[in-house]
Structures are given as structure tokens and as C-alpha cells.
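Participant: Structure here, sequence nowhere to be found:
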């Protein structure tokens, strides 16, 4: 693995609980988890647009968009579900519990996606080492959530 990508993945993971805390504060300030998620996505959209314009990103053609599979369009829906759910759940569970549960769910879904090579991922079969690693993560999750 390239060090840069590993560091970037770690940084992305590290900012998720920060995002949850910031969005939760936004929710408490305005009173609505859905409106807080909408504001969060609006700010993110403006930032991504500014970056795309500054980087002179190439925009897709209509033909490129038409060739995409239908499931390629649900990324925003999934992101909105996660952000809205995190805003709603974080105050009840706390940052550590929320992150543990979401990471455990991400790992198991990732194992399935890799095993079957779904939605554009290369196929990487489930093996004993991956199962043991997943079980250790579950054990850690149970310890953090329960205690």
C-alpha cells in the first residue's frame, strides 16, 4: 500500500467523529437533525464545487452519465442517511459507541463486498485471517459499548 493513501484513510477516519460532534452541535443549535444534515451537505457541496473549479476538474458528458449503472447514483443518499443517523444517534450513544458500531458494520459489509466483488470492488475472498480480525473487532466493539 502506498503510505500517502494509508495516511489519507486514517485522516478520513479520524475526522468522522469530529464531523459527528460538529453536526450534533449544529442540530442542537437549530433543533432539527434533518435540517442540520442538509446544512452540512450544503456546506460540503459548496466546498467541493470550489475545489472542482479551482482544480479545473473535467465535467462528465451526458454520454458518460448515461452509461453509469443506476446504483451509481445512490452515494449521496447513503451519505445523507449516515450523516442524518449519526446526528440523531450520537447524543444518545456517544462518539466512541457510535464509531465502534459503525466501524464494525462497515467492516462486515466490506468483507461481503470484497468477497463477492460487488459494486466495483475487486474480489478478495473471505479467509480465516479476515474472519478472526472481524471477530476481534466485534469483541472490541462489545467491550467499548458495554463498558
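Facilitator: Great, that's in hand. Quick caveat, the model's predicted, so the values are computed rather than measured.
Participant: Going by C-alpha atoms from here, please, whenever you check contacts or count neighbours.
Facilitator: Fine.
Participant: Which strands or helices does the longest helix along the chain pack on?
Facilitator: Ranked by residue count and defined by DSSP state H, the top helix of the chain is helix 3-30. Contacts defined by 3 or more Cα pairs under 8 Å, 6 or more residues apart in numbering; DSSP states H and E place helix 3-30 against helix 33-54, helix 75-93, helix 95-116.
Participant: List the buried residues for stretch 126-142?
Facilitator: 134, 137-138, 141 (16 or more other Cα atoms under 10 Å).
Participant: Ok, stretch 51-66 next?
Facilitator: Of the residues in stretch 51-66, none is buried (16+ other Cα under 10 Å).
Participant: how would you label the most far-flung residue of the chain relative to its centre: helix, strand or coil?
Facilitator: Relative to the mean C-alpha coordinate of the chain, counting by Cα atoms, centre = their mean, the farthest residue is residue 63 (28.5 Å). Taking DSSP: H, G, I helix; E, B strand; the rest coil as the rule, one finds residue 63 in the helix state.
Participant: put this beside the first:
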């Protein structure tokens, strides 16, 4: 089971490597990063509803959306910022550098969030292995970004 979950996570990483450059190309064609979000989110919204119904979600689950804490809805703003930011950065710094920095930010922020138990994730102790891993991530960023 764990191997399947790891494979799925790797596949999702590969998908991000595909769709962010696609959004960047959309922004180039449309002449606007924010406009590149419009078709993306429209299709994502429709696909999410179809998938939700196809996987057994019911109308009462959709009604619960109205009771979500407002701070959780800021994830939509963050998502829009990610898409707009990637459509701006990829043509300027290149896709390799962009993804190294993106993943490094995720790893380092994840360590902090995990240590403090932020955003509903279980707290996890800091270890020498994690600190060494963070140092290696930063070294990797340097090597890829500044060669």
C-alpha cells in the first residue's frame, strides 16, 4: 500500500511539472497571468464537481461548504497566486530553477509547519536528519540556481 501512495505522490509531482508550464504558455498566449487563471479555474471547478458527484458526495456535503471557516477559503487565493506566480516566473528563471525553488520552499515550510503543528498537521519533533536534509535542500538550491 505504501508503495502505491508513494507512486501516486510522485505522479502528482510530475503532473505539477506539466500543468504549471501549460498555464505559463496560456498566460503568454492571452498576454496576462491573471487571465490564464480564468479557463484553468473554470475547468477545475467543473471537474471538481463532476468528480465529487462521481465519488458519492451528496447535496448535503455541498451545503457544508457554507460553514467552512473563512481562513480556509484563502487557499483559493493562494492557488490563484501560485498559478499567476508560476506563469510570471517560469519564463524568467526557467522551469528547472523554478521547480527546485518551489519544492525547496515546500520542504522547508513543511518542516516548520510540522514542528509547530500549524494548520492542523500533527506536530513532529526536529531531528538531526531533518536539519541535515534541510541543509542539503538549501545546498541543492544553490547548485541548481547559481550553478
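Facilitator: Sure, I can see it. What you see is a predicted model, and the numbers here were worked out from it, not measured in a lab.
Participant: Let's have the buried residues of stretch 126-142 of the first structure in a markdown table, adding distance to residue 12 of the first structure and secondary structure.
Facilitator: Output for these, formatted as a markdown table (distance: Cα to Cα, whole Å; DSSP: H, G, I helix; E, B strand; the rest coil):
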| residue | distance to residue 12 of the first structure | secondary structure |
| --- | --- | --- |
| 134 | 21 | helix |
| 137 | 19 | helix |
| 138 | 21 | helix |
| 141 | 20 | helix |
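Participant: Quick check: residue 114 of the first structure touching residue 124?
Facilitator: Yes - Residue 114 of the first structure lies in contact with residue 124 (Cα atoms under 8 Å); the separation is 5.0 Å.
Participant: When those two are compared, which one has more neighbours?
Facilitator: residue 114 (18 against 13; other Cα atoms under 10 Å).
Participant: quick one: that one from residue 58 of the first structure, how far?
Facilitator: According to Cα to Cα, to the nearest Å, residue 114 of the first structure stands 30 Å off from residue 58 of the first structure.
Participant: and what of residue 115 of the first structure?
Facilitator: Applying Cα to Cα to residue 115 of the first structure and residue 58 of the first structure gives a distance of 33 Å.
Participant: and what of residue 3 of the first structure?
Facilitator: 27 Å.
Participant: before we move on, what about residue 65 of the first structure?
Facilitator: 13 Å.
Participant: got it, and residue 131 of the first structure?
Facilitator: 41 Å.
Participant: Residue 130 of the first structure now?
Facilitator: Distance, residue 130 of the first structure to residue 58 of the first structure, using Cα to Cα: 38 Å.
Participant: And for residue 133 of the first structure?
Facilitator: 40 Å.
Participant: likewise residue 128 of the first structure?
Facilitator: 43 Å.
Participant: same check, this time on residue 137 of the first structure
Facilitator: Residue 137 of the first structure is 40 Å from residue 58 of the first structure, by Cα to Cα.
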